[in-house]
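K.L.:
fold the following.
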Amino acid sequence: MLVAIDIGNTNVVLGVFHAGSSDLRVKWRLQSNTQRTTDEYMALITSLLEHEGLCPDTVSGVVISSVVTPLTRVFRKLSQLLFTTEPVIVSAGIRTGMPIRMENPKEVGADRIVNAVAAYERHRQALIVVDFGTATTFDVVSADGCYLGGCIVPGIGISLDALVNRTDKLPPVEIVKPARVIGKNTVSSIQSGIYFGYVGLIEGIVRRIAKEMELTPLVVATGGLGSLFHQEEGLFHEYLHDLTLQGLKILYERNRHG
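P.N.:
Predicted structure coming up:
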């Protein structure tokens, strides 16, 4: 089995693939906690594996993408101790099969490259990946498979938290698609502003990227709230919930032999 681990600022997502298969056997989402020790994560993951009838001894490979350096060290050690294998870690110098056309390729978050590789492997055409995470990121890939760069904007959760925490009378609200733009009370007004504000943001950025590229790229969504915005007709070509884990599997195969 292959264990793919995506370490983000908010969550650690683990996926288990059977050998030789692109089908995800099981997936877990844990809190990213830099105060939790390797032993604590080991105990938790061992319990999760046992609950699914899986044994750590059957894991033949581990691949890690991380934007949280302390947790990279924790999960590297976990891989060595629990799975007795040295993990493939997505970092500068790894074989991605995708040229990085950035001023400093080392600056690009590992998760962004993983998403771009997975989406391009799936479609083999110019595309934009919109990832709804702690930040909302736009990653652009050319028709010939080069990573061109992109945009980073505050995530929806961050924006909503800032609005609520910096005002005296605005309440926390659930992030949903409202029935109408014109809100009839405070809650629906906030929901409208958050949802349709981000729809407009996505449409505007995608339109400007397409103008710079002088073509119409495919637009793929991923990340937790991507499923909500995929409801908006014409906004995305598709929503791929497990895009990052699939990308990690691809990169593992490209780097497993050294």
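K.L.:
make it CA atoms for all contacts and neighbour counts henceforth
P.N.:
Fine.
K.L.:
what is the helix or strand hosting Val74 packed up against?
P.N.:
Counting by DSSP states H and E, the secondary-structure element that holds Val74 is helix 69-82. Contacts of helix 69-82 with other secondary structure elements, assessed using 3 or more CA pairs under 8 Å, 6 or more residues apart in numbering; DSSP states H and E, are made with helix 38-51, strand 61-66.
K.L.:
of these, which approaches Ile209 most closely?
P.N.:
The closest approach between Ile209 and any of the helices and strands packed on helix 69-82, judged by CA to CA, belongs to strand 61-66 at 26.3 Å.
K.L.:
thinking again about what came up before, comparing the helices and strands packed on helix 69-82, which comes out most buried?
P.N.:
Mean neighbour counts were taken over these using mean count of other CA atoms under 10 Å, and the top value, a mean of 25, falls to strand 61-66.
K.L.:
could you also give me the structure for this next sequence, so I can compare it with the first?
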Amino acid sequence: MLMTIDVGNTNIEIGIFKGDEFVGTWRMITSTRKTSDEYGVFIITLLQAKGINPKDVKDAIISSVVPNIMYSLVNGIKKYLYINPMLIEPGIKTGISIHTENPKEVGADRICDIVAGYFIYGGPAIVIDFGTATTYDYVDEKGVFSAAVTSPGIQISADALWSRAAQLPNIEIEKPDSILARNTVTSMQAGLVYGYIGQVEYIVKKIKEETGKHDAKVIATGGYAKIIFPETDVIDIVDSALSLKGIKIIYDKNKRVKN
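P.N.:
Down below sits the predicted model:
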């Protein structure tokens, strides 16, 4: 079995693959204060809770945008799973050509999303990740990643709204029944969700317009994709495990080289 780990600013997502079969996924909050023992014990406990023998996990690969936790996380895996994990970092083979002004500044999370979007669903494609930030990445039919858009995530927008306005409450992010809100909570929900739907539709439209690729598939992932997807016709596919699948594809490409 292979363990794939996606370290994001908010959550760490762990996936297990048995060959090409996606067995399952787990999440935990990203914390820079955990020790290697805490990470190791937590991962072992997660596996055992799902009936997976930790000894059956033969390798691991990590994508991370949080450098400060990597020492503890990597050493926890070494100590408890006896695995030296592969890291997704500059120079690793991805099968994607990055044609941006500074390829080294492209986050590993975006690369994994693009890899999965392109190799699973084909190009041209626009990959949207509704994470801490919402990212829109364009990859063409030849696997060239050349353009990206980054906006505040919907949770960041919500946090800014209630924290910067003394009389506004902290709310749950969900779509109200109508945009014609009649109280403070639903008015905030309407502004956030319907406003975000509008953002998604406009950015996708502009990317297609400026690339000339009006047939580009639009693939969404991330926690809030399930809220946005039913409300718009610009998203073609939602794949909640897109990042983990991209990490697996990168592992396979580099494992073949190593062997």
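K.L.:
quick revisit: mean deviation, the helix holding Val74 of structure 1 versus structure 2?
P.N.:
Helix 69-82 of structure 1: mean distance to aligned residues in structure 2 after superposition is 1.9 Å, counting by mean CA distance after the TM-score superposition for structure 1.
K.L.:
the helix or strand following that helix maps to which residues in structure 2?
P.N.:
Reading on from helix 69-82 of structure 1 to the C-terminus, the next helix or strand found by DSSP H and E is strand 88-89. Mapped onto structure 2 using TM-score structural alignment, strand 88-89 of structure 1 covers residues 86-87.
K.L.:
give me the contact list for that stretch.
P.N.:
Stretch 86-87 of structure 2 is contacted by residues 60-63, 251 when judged by CA atoms under 8 Å, 6 or more residues apart in numbering.
K.L.:
chain center to it, what's the gap?
P.N.:
Relative to the centre of its chain, stretch 86-87 of structure 2 is centred 17 Å away, using CA atoms, centre = their mean, to the nearest Å.
K.L.:
in structure 1, what stretch matches stretch 50-62 of structure 2?
P.N.:
Under the criterion TM-score structural alignment, stretch 50-62 of structure 2 matches residues 52-64.
K.L.:
next, the buried residues of stretch 152-166 of structure 1.
P.N.:
Buried positions in stretch 152-166 of structure 1, judged by neighbour count with 16 or more other CA atoms under 10 Å: 155-157, 160, 163.
K.L.:
how about stretch 8-21 of structure 1?
P.N.:
Across stretch 8-21 of structure 1, burial judged by 16+ other CA under 10 Å covers 8-9, 11-18.
K.L.:
stretch 91-104 of structure 1 now?
P.N.:
Neighbour counts over stretch 91-104 of structure 1 (16+ other CA under 10 Å) mark 91, 96, 98, 100 as buried.
K.L.:
now do stretch 225-236 of structure 1
P.N.:
Along stretch 225-236 of structure 1, these residues count as buried under the neighbour rule (16+ other CA under 10 Å): 225-227, 229-230, 235-236.
K.L.:
residue boundaries of the strands in structure 2?
P.N.:
Listed in chain order, the strands of structure 2 (DSSP state E) span residues 2-7, 11-18, 21-29, 59-64, 86-87, 97-98, 125-130, 133-139, 144-152, 217-221, 237-238.
K.L.:
which among those is found nearest to Asn183 of structure 2?
P.N.:
Proximity to Asn183 of structure 2 (CA to CA) singles out strand 144-152 among these, at 25.0 Å.
K.L.:
report all helices and strands that that closest one contacts.
P.N.:
Counting by 3+ CA pairs under 8 Å, 6+ apart, the packing neighbours recorded for strand 144-152 of structure 2 are strand 97-98, strand 133-139.
K.L.:
how about those strands in a markdown table, adding distance to Leu242 of structure 2?
P.N.:
Compiled in a markdown table, those are given as follows (distance: least, CA to CA, whole Å):
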| stretch | distance to Leu242 of structure 2 |
| --- | --- |
| strand 97-98 | 19 |
| strand 133-139 | 13 |
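K.L.:
for those strands, which one ends up most surrounded?
P.N.:
With neighbours defined as mean count of other CA under 10 Å, these peak in mean count at strand 133-139, which reaches a mean of 22.
K.L.:
in structure 1, which residue range corresponds to it?
P.N.:
On structure 1, the counterpart of strand 133-139 of structure 2 by TM-score structural alignment is residues 135-141.
K.L.:
can you tell me what Ile156 of structure 1 aligns to in structure 2?
P.N.:
Ile156 of structure 1 maps onto Ile154 in structure 2 when the alignment is built from TM-score structural alignment.
K.L.:
which ones are touching that match?
P.N.:
Ile154 of structure 2 makes contact with 130, 132-134, 192-193, 196, 224, according to CA under 8 Å, 6+ apart.
K.L.:
got it, and Pro169 of structure 2?
P.N.:
The neighbours of Pro169 of structure 2, taking CA under 8 Å, 6+ apart as the test, are 162, 185.
K.L.:
now for it: what does it line up with in structure 1?
P.N.:
Per TM-score structural alignment, Pro169 of structure 2 is aligned with Pro171.
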